[in-house]
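Trainee: okay, predicted coordinates and the sequence, questions at the end:
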Amino acid sequence: MKQNGILLESGTNEIEVVEFLIGQSKFGINVIKVKEIINRVPVTFIPQIHETIEGIIELRGEIMPVVDTAKALGLPPSEKPEEDKFIVTEFNKQKLIFHVHNVTQIHRTSWASIEKPEGIYQGSASQLTGVIKLGDEFILLLDFEKMVADIHPDSAIQADEVERMESGERSKKRIIAVEDSLLLQGLLKETLHKAGFQHITFFNNGEEALNYLHSLNKAEITKEVQLLITDIEMPKMDGHYLTKQIKSTEGLSDIPVIIFSSLITDDLRHKGKIVGADGQVSKPEIVELINLIDQLVL
């Protein structure tokens, strides 16, 4: 792999993407999700499992499922399977492997240059979160969280988990939620409503949310924004950069910010601390998120 240097800074609004191929199509995954890349190895088949799961392998003492990425995307299988690669990933507090046809290089780019899929790509069946244009070529960023949720629905946010919680005094609290996935917006809205939060304003990316905050005066901020929840991976402006901008801006810095993302791991939690996040919760731990909101918004 050609590597341009691992991005160590936090709050730069940059992303490093591992480019991989399915056939001749170019796709990308955030390098933060990638633990390592290995050559394809034999897979043990498991009967009566989801059709896109090839089976399992053992890697350094851990049993991990292998996802047939081509099948998950409805694309043909590899023409040269002996050259295929396995991308070992960790997100949403789980490890799994994505079988791809080749891995080429790492690109560093700004979230500001990544376009949100529109039109025919925007349907509920879309597996894309963004499009990167490099010269005359495009790299399609896959929605790996949605792919996993399609395979294992219990890994997504579960609204019924909050039904046993006491609603308390949440109905008057006003929250901003920043999430680019329309599917997760709907799940988050449903879940927070069940928990008793009735005033939630959603934005599709950090840029939209920050522009809204800048449009408010001090009195309006105090009244309308008692807490902000943000994802990390979003086109235009990511959650780390948004948090950094809020915490370094007079009049906004007192707003409690919770980062709610599949990228919250022990190895990456320091990135949120550096930009000043008041709390960090890994998806899909919705009960933990609600408890943290209660602590931060009295």
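Mentor: Thanks, I have the structure now.
Trainee: please make it C-alpha for all contacts and neighbour counts, starting now.
Mentor: OK.
Trainee: for the stretch 51-200 of the chain, just list every one of the strands.
Mentor: Remark: strands assigned in the stretch 51-200 of the chain by DSSP state E, counting those that start in this stretch are 53-59, 62-68, 85-91, 94-100, 102-110, 128-134, 137-142, 174-178, 199-203.
Trainee: pasting the second one now:
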Amino acid sequence: MDAFQKEIDERTNLTSSNMFELLLFRLGGVTADDPGELFGINVFKIREIVPMIPVTKTAGTQSPIMGVVDIRGQVISVIDLSAIAGCVSKNGPNILLITEYARHTQAFAVESVEEIVRLDWSQVLTAESSAGSEIVTSIARLDANADSGGGRLVQVMDVEQILNMISPVVHTLSEASSKKHRTELKPGAVVLAADDSKVARALIEQGLTDLGIPYIMGKTGKETWLQLLHMLAEAEREGVPIEDKVAMILTDIEMPEMDGFTLTRNIKGDPRLKHLPVVIHSSLSGSANEDHVKTAGANGYVAKFAIDELAATIQKALA
């Protein structure tokens, strides 16, 4: 038990060093004889991995929903990732990845699980600058010295986008909530926001617009960090406090190049920036992650995707 707890603590503490662990799996290829490419999912989002069990196909179920399974008394929807990715599985789905995203539990059916690899977020590049599909949020290079070329590449799935395709997220605030949480910033100040998921960015942008809050949106923690440093340099040249330029930072946790914890620690570790409020907005829910939010120094945490809670948290941080 002690060894098991030590492994959990070690894995959790990776967030203090801009590192994470990726579970690699396959979905099949273009044809039944093609093993297909490697895909990845953050280990933190996986509750357990179980062999395929009988799936009950509920009335009206359509692909990519396969049906539901009973896992120790909990009825969970099963999503066929091969169907979503357009892959042909040679042997059919053999494994269920039980995942927790944004307070919801679902099972992803995959063909096979390969291994778990430990990576630095600097080894992960956003897929939007390449030919990535809408369900791939980033590309991970498995070989640390991949600068010379030839390293293995893994497609990291945008699970938030996949779930939104199946059950669309409500992006708009209610009129009552918009009025209740509306907050005025200093003239010229903006909110800096960072998220690598398209659907999350759309929700954040709509929410900030509904609240009448100007913003600058970034796709990675590094992009937002560089934007913040640029605005700090401008403020110093003009002889004004950074608060005249930036009202707060709203950041995801999982992002290519620099994660949200590292971004938060960078801000809180700089005497010129440490007074800026930072709110973490993440699908990684649970007490362990909320504890890390406090350790990193963030001023607030809200789980995706609860637009009214996000608005309330932003208002509290800005106040």
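Mentor: Alright, I've got the coordinates. These numbers were taken from a predicted model, which means no experiment stands behind them.
Trainee: so which of the strands of the stretch 51-200 of the first structure gets nearest S261 of the first structure?
Mentor: S261 of the first structure lies closest to strand 85-91 among the strands of the stretch 51-200 of the first structure, at 8.9 Å (Cα to Cα).
Trainee: against the second structure, where does the closest one fall?
Mentor: The aligned range for strand 85-91 of the first structure in the second structure is 95-101, by TM-score structural alignment.
Trainee: picking up where we left off before, format the strands of the stretch 51-200 of the first structure as CSV; extra columns: mean neighbour count.
Mentor: Shown next, in CSV, are the strands of the stretch 51-200 of the first structure (neighbours: other Cα atoms under 10 Å):
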stretch, mean neighbour count
strand 53-59, 17
strand 62-68, 18
strand 85-91, 21
strand 94-100, 20
strand 102-110, 18
strand 128-134, 19
strand 137-142, 19
strand 174-178, 23
strand 199-203, 18
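Trainee: which residues touch stretch 35-55 of the second structure?
Mentor: With contacts defined as Cα atoms under 8 Å, 6 or more residues apart in numbering, stretch 35-55 of the second structure is touched by 20-30, 66-69, 78, 87, 90, 93-101, 109, 116, 153-157, 284.
Trainee: and stretch 81-101 of the first structure, how far apart are its ends?
Mentor: Length of stretch 81-101 of the first structure, first residue to last, Cα to Cα, to the nearest Å: 7 Å.
Trainee: counterpart of F45 of the first structure in the second structure?
Mentor: Per TM-score structural alignment, F45 of the first structure is aligned with K57.
Trainee: so what's that match up against?
Mentor: So K57 of the second structure contacts 66-68 (Cα under 8 Å, 6+ apart).
Trainee: which single one of those residues is nearest to S122 of the second structure?
Mentor: M66 (35.8 Å).
Trainee: isn't the closest one right next to I79, touching?
Mentor: Yes: judged on Cα atoms under 8 Å, M66 of the second structure makes contact with I79 at a distance of 5.9 Å.
Trainee: map Q295 of the first structure across to the second structure for me.
Mentor: In the second structure, Q295 of the first structure lands on K316 (TM-score structural alignment).
Trainee: meant to ask about M165 of the first structure, not that
Mentor: In the second structure, the residue paired with M165 of the first structure is S178, using TM-score structural alignment.
Trainee: in the first structure, mark out all the helices, start to finish.
Mentor: Here the first structure has its helices, by DSSP state H, at 69-72, 144-151, 182-194, 206-214, 218-224, 239-247, 269-275, 286-296.
Trainee: mean shift of the last one relative to the second structure?
Mentor: Between helix 286-296 of the first structure and its aligned stretch in the second structure, the superposed structures give an average distance of 1.5 Å (mean Cα distance after the TM-score superposition for the first structure).
Trainee: how much space between A235 of the second structure and L318 of the second structure?
Mentor: If you measure A235 of the second structure against L318 of the second structure using Cα to Cα, the figure is 19 Å.
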